[in-house]
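Q: coords please:
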Amino acid sequence: MTAPTGTPQQERPANPWLVLAILCLGFFMILLDTTVVNIAIPDMSTSLDASLDQILWIINAYVLVYAVLLITAGRLGDIFGPKRLFILGLVVFTAASAACGLASTPEQLIVFRVIQGVGGALLTPQTLSTITVIFPADKRGVAFGVWGSVAGIATVAGPTLGGYLVTDFGWEWIFFVNVPVGIVTVVLALVAMPDLRLNRRHRLDWAGTGLATLGLFLLVYGLIEGEPHDWGRVWGPITIVEVIGAGVLVLVVFLYHQYVSRAGEPLIPFTIFRDRNFAVMSWLSAAIAFSMLGLFLPLVIYLQSVLGLSALQAGFAVAPLSLLSMVIAPFAGRVSDRAAGKWVLVAGLTLWCAGNATVVALAEVGTGQWGLLPGLLIAGAGLGMVFAPLQTIAMRNVAPQQAGAASGLINTARQLGGVIGSAAVGALLQAQLADKLTSAARANAADLPPDVRQPFVDAVAGATGGSLHIGAGQSGAALPADVPEQYRQTLTEVATRTFHEGFTDAMKVTLLLPLIVLAVAAVSCLLVRNRPTETAPPTDPLRAEEPAQA
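A: Next up is the predicted model:
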């Protein structure tokens, strides 16, 4: 007998906790890859001879594709079954990880990172939809809690595990480590995961997905490639400003398309945003991700290429932030449940902003490994007070039948905030490096023989135009080849000092951008309504338990 549309067809597994462990293993691998790559930036730059703008593409290619495909991948799981999409995502991600480790040029690595993003997007939404079906209602909260804790563990483990692999084995192993884990997870999923048939009918918004992808690509491309092309022409007569403008225009068209498609199944159901709390929390999710990636991008370069820490030491240096946030998060959740979560959120964002500001103030050329610890602890305390009240406030007034779409939108907003934050901070960092490195070169050139000064300044200025290298032990630019041997050691010392001073000054100015975004986000919390409003009961009891597409 055929089940009615919308009714899950499945046999409840004998051990749903085993299935949860498999889902979390795959999800952990995906999340780990978003944090582990940052710590390897200096080593990848050195090994692949990659410039700063190429490094930015290596980071953003994955997150960009991952973000724009999340909702569509969730709907594909509803149509074809979450087990199939979960395994397909694992296979794609694992194969792409092996290819990333074998990449010999920055261009190859960027392409394989795009494929990784596709695999990650296919896998992630299937985890929540499977948990929703296989666990009874009275056990579902615990299961979701275990699933959610994986994100915190991945955040802590990413820099430390990545630092260990990079220091002892090389940057390639941050990708190779995914291969055995992926293979084991695929085998376990084939054996233990139930073949669910959710039987939900969806209209796939391929036009919306295409418009969002094109618009975001043009925007991110313009931000990353702006400084290397001197904000001028990039494709024939087309300029960087025109590329960014075209990206914004395409995104406007995307929003219009979503609005006129609201009677069907657009990627963005605008009715959810009638709830002010949800709209504000979506913006906050994007702002927090903007600030997190915006902070870590310059910081890991600073720790390794300026302070001279190994990748492992750099991982340990930033680990206290994540550890403290994990300790505080459960207590912040309880307080926000009993009192007004709005003010817990305001306090958390204020501390997160203050901690980042302290990091900026403490960062100097001679700062030690633990010199930034006070700022990182303050930031970690703030971050731990943010996530629980944010999710609670966001979902407080959302009707049950819209819970899946709402969770998907929150997660997508977070990923898009990270993409734009990384690109925007990277663009500002490149622009500041062009100014600060050249100024430092002119100041330090006085320590060089007269006939070497101008070639040195020209080499540094030329590197900031698109070939700047930020690997550990590098000076940012290729030094003049015709320098007499007796001057070379002095030239190397001056170049290294120039890079350290210029990068530190550029980083301190650059990090003002995520600080401003965080300050605006903290003020935005004042728009949150404290009292919950009544929500209409779900008209379809089956859709009331529709899993989150996130």
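Q: Only C-alpha atoms from now on, for both contacts and neighbour counts.
A: Noted.
Q: Please enumerate the helices of the stretch 351-500 of the chain.
A: Using DSSP state H, counting those that start in this stretch, the helices of the stretch 351-500 of the chain run over 373-384, 387-395, 403-444, 450-463, 485-510.
Q: The stretch 151-300 of the chain now?
A: Counting by DSSP H, counting those that start in this stretch, the stretch 151-300 of the chain has helices at residues 173-176, 178-192, 206-225, 240-260, 276-301.
Q: Nearest to residue 163 among those helices would be which one?
A: Closest approach to residue 163 among the helices of the stretch 151-300 of the chain (Cα to Cα): helix 173-176, 9.0 Å.
Q: next up, for comparison:
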Amino acid sequence: MVEAARARAPHSGLALLVIVIGVLITAVDTTIVVLALPEIQRSLHIGISSIIWVIIGYLLVITLLATQLGRLGDMFGRVRMYELGFLVFIVGSLLCALAWNEASIIGFRLLQGVGGALVAANSGAVIADTFPPEQRGKAYGYNAIGWNIGAVLGVLLGGLIVTYFSWRWIFWINVPIGLVALAVAIKVLRDHGERERRRLDYLGTTTLGLGLFGILWGLTKLTSESLNASIIEFVIAGVILLGVFALVEQRQKEPMLNLSLFRVPTMSPTLLASLFQGLASFSVLYLLLMYLQGVRGYSPLHASLLLLPGYVVGGVVGPIGGRLADRYGAVWPATVGLVLQMVALVIYAQLGTGSAIWILSGAYVIGAVGSGGFYPANNAAVMKAAPAGSFGIASGMLRTFANIGMVFSFAAAIVVASGTISKRQAFAIFVGTSKLSAHIGTEFTSGIHNAFYLSVVLMAIAAVFSATNLKHHFSGKKTNSSNFPPKTVTPSP
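A: Alright, predicted model coming up:
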């Protein structure tokens, strides 16, 4: 083990840089598109109820494919799949920049999501292969820097590009960055993990995908329409298909979601903490942009600049949170991070039409500190608990749970926030195609408050799940593969 770590050491810095860049460019595309939605809609003549799928479709693909593509990493090499993800993401970005209508932009975003899923599902496993256990928390901390920098670049570049250039440049910029990162990855990254014989769960993937799609389709329609029979039918069909998925998974030899991993003591609460944290936090950026642009009347660029301090602080805190996880265990920094995010959400819920803007910026810094503590510690906890031969599956499951939360956070927040005014008007504001008139600003702010309070409750649930790991932390029980079924390892071809 020590010799292997030493063998990896000369290129570990460059390897981490490549991984961080991969996370960075995928993070850019989760935020940059939001500020470009109005221009994309006008340019390609997309319906207002369809434009949301430019965002949700991307996230849904990553959610659906995370475990399966992590499994491919175990089968054919995590680095190989990670590099393939770069290539697919670059091609998807290129095609998005060339999109000519509604179907093409949504379809190419789905392809881009496949590349993002390959990167996301295998990045954690590549870190686990590249760094020894006592250094992984720090590595995940630097990964958090990549995410924070990518998110803030997405917001800032989105504002600049929408203001001064064509929306197509939000996709063009990925191409040169991705090509350089891919070239470096090919040179410095090496597969060190043993190959595993895996089977892909096609039936599970299909039933989960259709189930999630049905519920999401119903929720997205609810953001712009009143409740009707069609919406109810889609949601019911989605719930039924999720039930079918659960039954299918119990009969699969190698299910999409490997329930055996939940026998590991700390795995279940850690994954559930990630799910509820995603439910609570992903909508925050969009709610704040709604408030800043719709209620306060700021431009996209000005609004993004107000959030910049939080992203900078979050990037600095990420490595610190990772080091704390290495030194003291993952439970404390993860749980404290969730509590800090709750504090920020409570402050957001107090914002009014005349609140001092520094309060919002300060709260965003508090939330960013919490995120910087939670993400690297939670990632380290999952990878520490995972059996050595299942880093790809564990990394994929982590992304699946987090992304399910993120996808539904988006829809749930706008449904709740739009409860005080017309859903169609609220949704138009949400995607930036309209601004609030003065006489309904107070009512809509109240709706945003309700969405933030929902996030507070969800974040509290995440904190409870995270805190349940304290008993394992103090008892010193093993949290890895002791309860996991043995696997057959086959030599790489």
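Q: follow-up on the earlier one: could you dump the helices of the stretch 151-300 of structure 1 to TSV with mean neighbour count?
A: Formatted as TSV, the helices of the stretch 151-300 of structure 1 follow (neighbours: other Cα atoms under 10 Å):
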stretch	mean neighbour count
helix 173-176	22
helix 178-192	17
helix 206-225	21
helix 240-260	18
helix 276-301	23
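Q: Now for residue 297 of structure 2: which residues touch it?
A: The neighbours of residue 297 of structure 2, taking Cα atoms under 8 Å, 6 or more residues apart in numbering as the test, are residue 435.
Q: Check the one 3 residues further on too.
A: Residues near residue 300 of structure 2 by Cα under 8 Å, 6+ apart: 35, 159, 289, 293.
Q: For these, which ones persist in structure 1?
A: Among the contacts of residue 300 of structure 2, the ones still in contact in structure 1 (both residues aligned by TM-score structural alignment, their matches' Cα atoms under 8 Å) are 35, 159, 293.
Q: wait, the first one sits on residue 432?
A: To tie it back to what came earlier, the one meant is residue 35 of structure 2. Yes - the criterion here is Cα atoms under 8 Å, and residue 35 of structure 2 meets it with residue 432 at 7.4 Å.
Q: Those two - which one has more neighbours?
A: Set residue 35 of structure 2 next to residue 432 and count neighbours by other Cα atoms under 10 Å: residue 35 wins out with 28 against 20.
Q: Next up, identify which helix or strand the more buried one is on.
A: helix 12-44 (DSSP states H and E).
Q: what angle do that helix and helix 174-188 make?
A: Taking axes from the mean of the first three to the mean of the last three Cα atoms, to 10 degrees, one finds helix 12-44 of structure 2 and helix 174-188 inclined to each other by 160 degrees.
Q: And the residue of structure 2 most remote from its centre, how far from residue 349 of structure 2?
A: For structure 2, the residue at maximal distance from the C-alpha centroid (Cα atoms, centre = their mean) is residue 439, at 35.8 Å. To residue 349 of structure 2, residue 439 of structure 2 is 20 Å away according to Cα to Cα, to the nearest Å.
Q: can you check residue 230 of structure 2 too?
A: For residue 230 of structure 2 relative to residue 349 of structure 2 (Cα to Cα), the value is 33 Å.
Q: between those two, which one's more packed in?
A: Between residue 230 of structure 2 and residue 349, residue 349 has the larger neighbour count (other Cα under 10 Å), namely 20 against 11.
Q: Tell me who's in contact with the spatially most central residue of structure 1.
A: The residue lying closest to the centre of structure 1 (Cα atoms, centre = their mean) is residue 418, at 4.5 Å. Taking Cα under 8 Å, 6+ apart, we find residue 418 of structure 1 in contact with 63, 286, 289, 290, 291, 292, 293, 294.
Q: Quick one: map it onto structure 2.
A: Using TM-score structural alignment, the partner of residue 418 of structure 1 in structure 2 is residue 406.
Q: repeat for residue 71 of structure 1
A: Counting by TM-score structural alignment, residue 71 of structure 1 corresponds to residue 67 in structure 2.
Q: so how many other residues sit close to the residue lying closest to that match once chain neighbours are set aside?
A: Excluding the flanking residues, the one nearest residue 67 of structure 2 by Cα to Cα, 6 or more residues apart in numbering is residue 396, at 4.0 Å. Residues near residue 396 of structure 2, counting by other Cα under 10 Å, number 33.
Q: corresponding residue for residue 396 of structure 2 in structure 1?
A: Under the alignment (TM-score structural alignment), residue 396 of structure 2 maps onto residue 408.
Q: so the helix or strand hosting residue 139 of structure 2 versus helix 12-44, what angle?
A: Assigned by DSSP H and E, residue 139 of structure 2 belongs to helix 133-164. Computed with the same axes, to 10 degrees, the direction of helix 133-164 of structure 2 lies at 30 degrees from that of helix 12-44.
Q: Show me what helix 133-164 of structure 2 is packed against.
A: Under the contact criterion of 3 or more Cα pairs under 8 Å, 6 or more residues apart in numbering; DSSP states H and E, helix 133-164 of structure 2 touches helix 12-44, helix 102-130, helix 169-172, helix 300-328, helix 357-385.
Q: So which of those is nearest residue 334 of structure 2?
A: Of all those, helix 357-385 sits nearest to residue 334 of structure 2, with 3.9 Å by Cα to Cα.
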